[in-house]
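J.: sequence and predicted model, in that order:
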Amino acid sequence: MSKESELSRRKFLQLAGLGGAALCLGIFPSLSAAKVILPETAFAGSVEMNSWIIINTSGKITLVDHRAEMGQGSYHSVPQIIAEELEVDLSQIEVIFAQGSTKYGSQITGGSSTIRASYKNLLKLSATAREMLRQAAANSWKVPVNECVARSGNIVHEKSGRKMHYGELVLAASQLPAPEKVTLKQRSEYKIIGKPLKRIDTPLKTNGAAVFGLDKRLPGMMFASVERNPRLRGKVTSFDDTAARKIKGVRDVIKISMKVYDTQREGVAVIADNSWAALQGRKALKVVWDDSGFEHISTKKVYEKHHELLMSEEGLPAKEQGAVNVEAGANRKKIDSVYHTPYQSHLAMEPINCIAHYKKDKIEIWGPIQAPDWIQKDIAKEFSMDPKNVVVNMTFLGGGFGRKAFTDYPNEAVAISKKINAPVQVIWSREDDAVQGPFRPGVSYRGESIIENGKLTDLKFRMVGQNIKHWSDKKRGIANENTTEGFMEPYFKSIKNIKFSDIPFETPVPVLWWRSVYASTNGFAYESFMDEIAHQMNMDPLEFRRIHMDNERTRKLIDRLKEVSGWKNNAQDKGYGIAITECFDSTVGQVVKVSKRKEGGVKIDKVWAVIDCGWYVNPDIIEAQVEGSILMALGAATMDAQTFTDGIADKANFHSYKLPRIYDIPPLEVHIMENKEDAGGVGEPGLPPFAPALANAVFDLTGKRIRTLPFDLLKV
């Protein structure tokens, strides 16, 4: 080993807090296959790895988790995978968050990708460590390796009764080459994976040990609260900070600019010794804004324009098969419906916040960061810094939903730190979080279909709404790549002629991913329309889907959904609705049962959900994620939406932006399909089918078709 490599390895171990010696393994994703390598190999060949398992001489096992923990369970699920093949107890694994770096591959905690993108590598990584430890023990005892068994953090030679814990073997194991191939367990052999184990982060979050962004403190840190233009694109004409500077603890008031995509959002930052002074100083500011030069939108006009475009424009082709003809004629019955879905704020329980410390040769960031590698890259570019000198540290996130993967709030924190020459924590109020965006785009749809001689022959969908990618890469003339997201792929086999298109539409409102992205809006339109078609064909909606999804895996899910929900059993005075959507390699079907309230309106009696996510880790976490998705969908379908008047977001806090309370939550039942398929996502796929299933249930009960969200259950 070269001196340079040795120093690099030592530095790594010191940074990981492991002392001088350890067995360290990582995954390098080559073009041909993922390869497990030792740090010596990595440092000598300038190869960077995207996962680490580290075992030191005391037997302590450290997992460097390259993804964020924002409630979805990666902090627990990844160690649960590692513990299985490494043959250790879950309690033996300590988790630390990785810093933002391209060396880990993608670090974005989004697209429900943490497990499905990495579980095979994680299994291989931990099995490789196990086999190296077994070999080290076999060499020490001079016995065949097949006589050595890994068990609870020890290697045992059963014939002689000898035993060594992993810490005693790491030095010898680290000198061995990592085996090219290892044998992984069959699912039937799992002891830990697939079990509803209690989450290891729960105690941290209940005893106060977990560090969220707002908990982090640095020596000499200042606090900042920023008054930003409520119309998002306006400029600061002038400001009066006389009253603000009189607030005890306020140190300075400065004009600041935050990058939002390729625009600059101006504001006035109040710098103080503590967060209370910063917030009070901001309230005392008087700012004059220049709001000229851009459209001041209103929600009513947005949807009027949507409707106009749906009636007049064909849009950009997204996906098409056959020769679609939606003209009515002899024996050709046409259905033509329009659906509207609203803008949404993200409103995670932990509002946006970020700490930054700008130095001449280094920038360091701490906070609830959902995509640390993206932040590292963006900050390096914007502040002309070598990416290696931009350090992004993740804390726990109090929810994210896509919002905390964006680059604006770290960018603003760095800009303020640079101006005041000190570390600073920028805190957003709940109102800032609600009205400043970016938002989930409001999207409208037109569905057209032809039923000819009792058969669905032609299906056409047009969508109109802001394309998130138009903000990030500015590509025009290309259909939204997510136009068919949420639509069940098996439909393409049973329906001869299908066409999807996207009608471009833009406003000054910045838009961003929101849990399940476009599937959250697509699913409502597409599965509501399929329900309309089923009723026009005089078919049971569940059987309609079963017949039109000629796919064994999907049919099994439908059969399970029918079984657990008792579909249409005891249906007197009850309404049943079904919807099935797929996104991020998982399919979720839901049945909603509703009934009439004596006081008027409709109440939800129960929701059944069946998820097919293939290979999975922890059923309790899956159940929690599906339940959380349903509750978020319930709010978006029946309570909350962001609206705009004269260019300003109307709803700034929970008094106006309603979210489900505990008394709004119906009984929920979640079931997981068992199969040998690859892992799919879990954190998001449970959201899209709820709104259409609910709307379809309302129609089944009342005959009223819901085509615009949100709607009030008490007024149906």
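T.: Looks like it came in fine.

J.: contacts and neighbour counts: CA atoms only from here.
T.: OK.

J.: mind checking how far residue 146 is from residue 155?
T.: 11 Å (Cα to Cα, to the nearest Å).

J.: also residue 716?
T.: 65 Å.

J.: more neighbours: which of the two?
T.: More crowded of residue 716 and residue 155, by other Cα atoms under 10 Å: residue 155, with 26 against 16.

J.: and the spatially most central residue of the chain, helix, strand or coil?
T.: Computing the C-alpha centroid of the chain and ranking residues by Cα atoms, centre = their mean puts residue 110 first, at 3.5 Å. What DSSP: H, G, I helix; E, B strand; the rest coil gives for residue 110 is coil.

J.: quick check: closest non-adjacent residue to it.
T.: In space, and not counting its chain neighbours, residue 110 is closest to residue 402: 6.6 Å by Cα to Cα, 6 or more residues apart in numbering.

J.: the one you found contacts residue 512, correct?
T.: Yes: using Cα atoms under 8 Å, residue 402 is in contact with residue 512, at 7.4 Å.

J.: hold the first one in mind and look at this next one:
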Amino acid sequence: MKNPPGSISRRNFLRISGMTGASLTIGFLLPAAAKDIPAILTAGEALEQGIELSAWVSIDKTGLVTIMCHRAEMGQGAFQAIPQIVAEELEVEFEKINVMFAAGQTRYGSQITGGSSTVRGGYQNMLRAGATAREMLITAAANSWKVKPEECYAEKGKVFHRSSGKSLGYGELVEPASKLKLEKPVTLKQRKDYKLIGKPVKRLDTSPKSNGKAIFGIDFRVKGLLYASVERSPYFHGKIKSIDDKKAKAIKGVKHIVKVEMPVFAGTRHGVAVVADSIYTAMKARKALVIEWDNEGFEKVSTELLYNRMRADVQKTGLTQKAQGDPTRVIGKDDKKITAVYETPYESHSAMEPLNCTAHYTAEKIEVWGPIQGPDWVQGDLADKFKMPKEKVIVNMTFLGGGFGRKAFLDYTYEAVALSKAIGGPVQIVWTREDDMTQGPFRPGGVYGCSASLSDGRLQALEIKMAAQNMDHQWVPVPDKADYNRNTMEGWLEPYLEQLSHYRFADIPTESPIPVMWWRSVYSSTNVFAFESFWDELSVAAGKDPLAMRREHISQEKERYHKLFDAIAALSGWDKRGKNEGWGIAVSECFGSIVGEVVKVSARPGGGVKVDKVFAVMDCGWYVNPDIIRAQIEGSIIMAYGAAAVHATHFADGKAVERNFHQYAMPRIMDTPEIIVQVMDNDEKPGGVGEPSLPPFAPALCNAIFDLTGKRIRKLPMDLTAI
């Protein structure tokens, strides 16, 4: 990809990183045991030991600081958070930093951008890298002045001697610093001393994304590049019977027409690729193909069939993930037991930038470029499938125009490499919006059966069962059907169980040929609708305020949760709710963060319900940039709004029905309510930010609708105009 003006290319960065006198380069030697702390080394030490360094920060003789971003940037802020963390301890002006994406390589550890894990999974190593570079520069300056390092300090890319006022720029110190070895661990700053972390520092990627200099996968070009559009079976398991490509071949600019296959979990998706000198020509010629598909030998499901199956499944005993006591017996003997069934829809990812990948296969190496969420996964997958040594598979990340989990999958990168191999040159495959929406994989729909009994206004026993496709069962042709879904409780507040003697969470893996996979917040996005809607129903049955009901079921010793309850009550004015208004609350915990949301609704003059305001409080512990957090909360809520009240993916005759945005509508600006956000300050470990705010919205909205109208919404998506 192209780099901003004044920056260096990855090739030159790696070259100077191996030259001990040309730069000070700090990286990690990952330990054999995952629990051990990575060792920090300079490029010189790595060279001496014959170690391939995972370089995180490098400072050259001009003082330019280059920081590697080992995770994908799809809007969630990794490209900002990683350098902001490193720069805090490095004591360098943020505006003078150059950031580059790291190629997919196992030496960086996990590079998968998912589970809201970038900051919480690596912040300590990033802090240590910045602090190590700073201390080496301070030591080099102290040696030059023949003073003690304790007499010096670093600030704004320079080292100063306190008593004399002398200073040296980082660029002047890299050569002597690169030859040093620190004998003791560095001391990290205390939070009160932070200058960058916790501050709304302007994002480094805002300008290039605004002026067109940022390179997304769909923008990438390489010499000799051809373009491809692939006609794939409209059925999830269809195969090719025959191809009539005469008309397509006659179109000027068409170079190749090739059969392609791509693995989708344990199955194979079949298609016909048209390769041309432009993507427009490839798409035009693709429409001229006449293909007969073999659609026999697999089940052609519909939405009605799927949900009838899940409704039947949820009546079964299911596979237990976690249980205590005997909830079935306790609930069964209660003639006032509370039961409810909730349904959530299948959803498309529908990222702004459709799938695309550029690939060049040769006998010596494979190189790919694109919007990729898991570059290390792609490297391993391509090395395995094409029998190529890992070090010969180069995976280059670009910016992503959204991902939501879809661009962590391995199908589209394999397809591009297979086609490059077939035509003997570089090729870029671009999916159309119709490809993206109809081929999947999709977020799985689900049906949840909830039952409980109350005693003196308190929850006595609880059983929640989920009937849905188990994503893990798709990876092998014959899955272990006794293997329970380990995400059945995702989104649930664990402290609730400490005061509950009888409970059970279980799942029934529904059989379906539809490919399903991670969608923003994964199973939390559907689980929490059932969990928090049911809490509201229990509150009503107990005759209690919904927030008070939740408070009562978490011990006062769990101060973190009660502080969040206090914060969301104060932010929303929960205790001062007005008449003729609907108010709903929901709280969830996932990816290391706790989020509470309150939704306020009112009746539309012409009928239906209007969402007026959403109040959100996030406790993500130690955090980097509050502006990024607010943006992610707002984006999550709007995405949740769409899945709750605007769109869904349906199936008929084994095919997806919705093909583009005229059928799969998105929330419009006039639909979007005012969103008020608060980020909690505390000393907890960092949690995720990109996903945890999505799950609570739908139940909070439906609880607000009940508060206003008395109508309980148990099936999504709903039509707000018809309530």
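T.: Happy to help now that I have it. In this text the structure is predicted, and so the values were computed from the model without any measurement.

J.: and the gap between the residue mapped onto residue 417 of structure 2 from structure 1 and residue 375 of structure 1?
T.: Under the alignment (TM-score structural alignment), residue 417 of structure 2 maps onto residue 414 of structure 1. Distance of residue 414 of structure 1 to residue 375 of structure 1, given as Cα to Cα: 11 Å.

J.: chain center to the helix ranked longest in structure 2, what's the gap?
T.: Using DSSP state H to define each element, structure 2 has its longest helix at helix 118-145. Relative to its chain's centre, helix 118-145 of structure 2 lies at 29 Å (Cα atoms, centre = their mean, to the nearest Å).

J.: residue 527 of structure 2: what's it in contact with?
T.: Residue 527 of structure 2 makes contact with 488, 489, 490, 491, 695 under the criterion Cα atoms under 8 Å, 6 or more residues apart in numbering.

J.: which position in structure 1 pairs with it?
T.: Matched across to structure 1, residue 527 of structure 2 falls on residue 522, judged by TM-score structural alignment.

J.: then residue 511 of structure 2?
T.: So residue 511 of structure 2 corresponds to residue 506, using TM-score structural alignment.

J.: mind checking how far that match is from residue 466 of structure 1?
T.: 5 Å.

J.: next one: residue 102 of structure 1
T.: 30 Å.

J.: and for residue 472 of structure 1?
T.: Distance of residue 472 of structure 1 to residue 466 of structure 1, given as Cα to Cα: 12 Å.

J.: what of residue 595 of structure 1?
T.: 36 Å.

J.: so for stretch 33-47 of structure 2, what gets flagged as buried?
T.: 40, 41, 42, 43, 44, 45, 46, 47 (16 or more other Cα atoms under 10 Å).

J.: so which strand or helix has the fifth one?
T.: So the one you mean is residue 44 of structure 2. Counting by DSSP states H and E, the secondary-structure element that holds residue 44 of structure 2 is helix 43-49.

J.: which strands and helices lie in contact with that helix?
T.: When contacts are defined as 3 or more Cα pairs under 8 Å, 6 or more residues apart in numbering; DSSP states H and E, helix 43-49 of structure 2 sits against strand 23-29.

J.: quick check: which helices or strands does the strand it packs on pack against?
T.: By 3+ Cα pairs under 8 Å, 6+ apart, strand 23-29 of structure 2 packs against helix 10-17, strand 39-42, helix 43-49, strand 54-60, helix 118-145, helix 170-178.

J.: figure out which of the ones you listed is closest to residue 662 of structure 2.
T.: Relative to residue 662 of structure 2, the nearest member of those by Cα to Cα is helix 118-145, separated by 34.9 Å.

J.: check the fit of the closest one onto structure 1 and give the mean distance.
T.: Superposing on structure 1 and averaging over aligned pairs (mean Cα distance after the TM-score superposition for structure 1), helix 118-145 of structure 2 comes out at 0.6 Å.

J.: ok, now stretch 525-536 of structure 2?
T.: Compared with structure 1 after the fit, stretch 525-536 of structure 2 shows a mean deviation of 0.5 Å (mean Cα distance after the TM-score superposition for structure 1).

J.: contacts only, for residue 434 of structure 1.
T.: 345, 346, 347, 651, 652, 653.

J.: on the three-state scheme, whatever residue of structure 1 lines up with residue 340 of structure 2 is what?
T.: In structure 1, the residue matched to residue 340 of structure 2 (TM-score structural alignment) is residue 337. Under three-state DSSP, residue 337 of structure 1 falls in the strand class.
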